[in-house]
Structures are given as structure tokens and as C-alpha cells.
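Undergrad: this one's sequence-less:
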């Protein structure tokens, strides 16, 4: 059975635009998927990336154009400059880690946090938003406070695992064969790879 490690940041617009498609691709091919939220700014620092605010104006302008185009193509509403971005991605990440340990629709939860930040102008660092996203996707809102030390350790380990495995951005997909796919626009490539077409 194939396996996918899905490295992502709840703050990433491209994680939001990925929606539930990574889970759908995994299911289509009978693959397992592990959700590995991480600190994207720390990943950038460790792998030679640059935070969006520090990029050359040409790169900043292109990023906004690309986000707008992708949101239209995917039918996903998106505010190019949301009110609560950047913010602390740890609380939402901890909730995802705790939720994954209980089962349930983790893909829907990841999408809910992305929509809260990028479409609904909500601060995903706030406890009430975290609890609301958990509840709306069928999880116990109390997971927001469950095993936080374990979740914090896992969050930190995800960063180390990402660097070791070759990831440098989000979303980033790595198969059990070591094949890497970076970006929301590479999910179709991941699909094709798992199908044996590339």
C-alpha cells in the first residue's frame, strides 16, 4: 500500500487551495496519508526560503496573481490579504495533530482552518476559532486542549522530518518511494504518479 506524508502549514494559502484533494487522491489509490503540519517560516529559514514579506516585489506581485488565479480555477473564495495573516499557526496545527490521533475527517479540518484564515477573515490562533473548526468538521472541540505537550513535540518533529525528507515549502507531498511533489498545482502529478503514469 502506498503512503503519502503531507507536510503543510495551516497558514499557507496553497494548503487552503489544496482543499481535500490530497485525501481524495490517497483514497483513489488506496494509499495512506499522514498529515504533518509544521512551522512554515522555520522551514523556509532551514531550507533557503524567504518569507513572503521579505521577497522581491516581483515575487510578491506574482504570488498574489497566482493565488487569485488558482482560487478562481478551483472555485475557492480567497482574500489576497486576509486580516489575520500571518498569525500563530501552532494552535490550529496542534488541533490537527490531536484530531488525527482520534480518526475522523482530518482533510475537512485542514480545509476548515484554511477557509477560516483565507476566506472568512478569522484568526486561527484563537481558541474559539480552533474549537469552532473542530466542531464544524465533526471533532470534539475539547481536542483544542488535549495532549498539548505531545502535539507540540509532534509539531516540532514534523519540521525536522520535513527537512530530512527533502521538503522546503507547503504543501509538500512525499511518497514512501521518496518521490516529492511541491505545491497545490502538483496534486495532479501526485495522482498520476500513484497511478503509475509518470
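TA: Yes, it's here. Because the structure is predicted, anything quoted here is derived from the model rather than measured. Residues are numbered from 1 along each chain as shown.
Undergrad: When you work out contacts or count neighbours from here on, use the C-alpha atoms and nothing else.
TA: Will do.
Undergrad: do you know how far the most centrally placed residue in the chain is from residue 71?
TA: Among the residues of the chain, the one closest to the centroid is residue 8, at 3.2 Å (Cα atoms, centre = their mean). Residue 8 is 18 Å from residue 71, where distance means Cα to Cα, to the nearest Å.
Undergrad: this is the comparison structure:
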């Protein structure tokens, strides 16, 4: 039976962008069953003690800028450190992905193209026409998906993703949850690969006695 992973991600996240392709490589290698769960990080941070980027200490903000440079080289990807349309309201982009999932459509190519739009192509992913054109480009029905993204069903699923993320112990994106064990960050993909290869039981927090 295929192993299941809950994949919590955020469309404005550079770490989600850089981790998506190698994660999908793992999906293919291990024939994983994946629940794609876009999630708004603001409410997750509020529930789990995280801070949005502008409220972090300057040293942390500076370190992030260095890490972005390191990882774009490590992953061999083009990445604009300061994209023109970032940050942006991610709701429509996230719910467009949800609408595709609810329609039974594949989302890998759509996600890759959305991430590229943010971090490589200087596109405004809050704009519905841009999203529709992107979906069309990857062979999906753009106009109908963007319309469905405004539905109560998409909004409800988006809210549910947030609740599921918090219940699972997720506090940032991307997070990959395997058998209840959270792997936070694209820099943990090697550890996720190790867990998949070994078939080990999930680790749990060991509380002090």
C-alpha cells in the first residue's frame, strides 16, 4: 500500500518553491499518496508562536537573505531574492489549487508554474487573470478554476487545511507529515527520504521526566 504524506505548503514561500521539485521526485520514487494542502501561514504563525517576516529581528531577516542565496545555488534554480509582486495575498492562488484538486485535476504543473510566476517571472499571483492564464498554460481550465476558487467549497477546504496543519503540529511551510511525524522545511527532505527508505517507525517527542 502506498505511504501517505500530507504536504502543507504556501504559494508565496520561496522554501516551498525550492523544495517542490525534489519533493515530487520523492513522490515518484516511492509512489507516495500525497494530500496537497495549501495553507495560509499568518494564522498558523498566530496559533504556533511564529512571527511574520517583517516582525522578525533584523539578524533573522538578514540570515534568510543569505540562506536564499545558498539554497538557490544548492538547488540549481533561478530565484529572484526580491520579486516585484511579493508579498501578495495568497488566498486566490491557494484556493485555485484547491479548486483544481476538488475537480480531480493534477496540480503539480500548476504549482510549479505558480511558484515560477512569483520567484522567476515577476507575475502578480493575486491577479485572477494572471492565475487563469497560468492554469491555461499548463493545460487546465483557467477561467473556471479561478471562478471555483471563490466558492464556499474552496474557502472551507482552505480553512480546514489550516486547522489540520495546527492539529498536526505544523508551524511553517513547507511541511511534510509522514505517519504523524512532521518534517519542516525543504532542507529536511534528505531526512524524509531516509525515513521513507528505511521504513522506520515515526519519531515522537521525548518529554523530560
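TA: Received the coordinates, thanks. None of the values given here were measured: they were computed from a predicted structure.
Undergrad: hmm, back to that, which residue of structure 2 sits opposite the residue nearest to the centre of structure 1 in the alignment?
TA: Counting by TM-score structural alignment, residue 8 of structure 1 lines up with residue 9 in structure 2.
Undergrad: show me the residues around that match that make contact.
TA: Taking Cα atoms under 8 Å, 6 or more residues apart in numbering as the criterion, residue 9 of structure 2 is in contact with 16, 36, 37, 38, 39, 173, 174, 175.
Undergrad: Please apply the same query to residue 175 of structure 2.
TA: Contacts of residue 175 of structure 2 (Cα under 8 Å, 6+ apart): 7, 8, 9, 182, 183, 184, 185, 186.
Undergrad: Then residue 162 of structure 1?
TA: Residue 162 of structure 1 neighbours (Cα under 8 Å, 6+ apart): 7, 43, 168.
Undergrad: could those residues go into JSON lines alongside distance to residue 63 of structure 1, neighbour count and secondary structure?
TA: JSON lines is the format used below for those (distance: Cα to Cα, whole Å; neighbours: other Cα atoms under 10 Å; DSSP: H, G, I helix; E, B strand; the rest coil):
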{"residue": "7", "distance to residue 63 of structure 1": "20", "neighbour count": "26", "secondary structure": "strand"}
{"residue": "43", "distance to residue 63 of structure 1": "18", "neighbour count": "22", "secondary structure": "helix"}
{"residue": "168", "distance to residue 63 of structure 1": "17", "neighbour count": "21", "secondary structure": "coil"}
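Undergrad: ok, so of those, who is nearest residue 159 of structure 1?
TA: residue 43 (6.6 Å; Cα to Cα).
Undergrad: wait, the closest one sits on residue 168?
TA: Yes. Residue 43 of structure 1 lies in contact with residue 168 (Cα atoms under 8 Å); the separation is 6.2 Å.
Undergrad: Now the common contact residues for those two.
TA: Common contact partners of residue 43 of structure 1 and residue 168 (Cα under 8 Å, 6+ apart): 49, 162.
Undergrad: got the contact list for residue 95 of structure 1?
TA: Counting by Cα under 8 Å, 6+ apart, residue 95 of structure 1 has contacts 130, 134, 143, 144, 145, 151.
Undergrad: Fine by me, thanks again.
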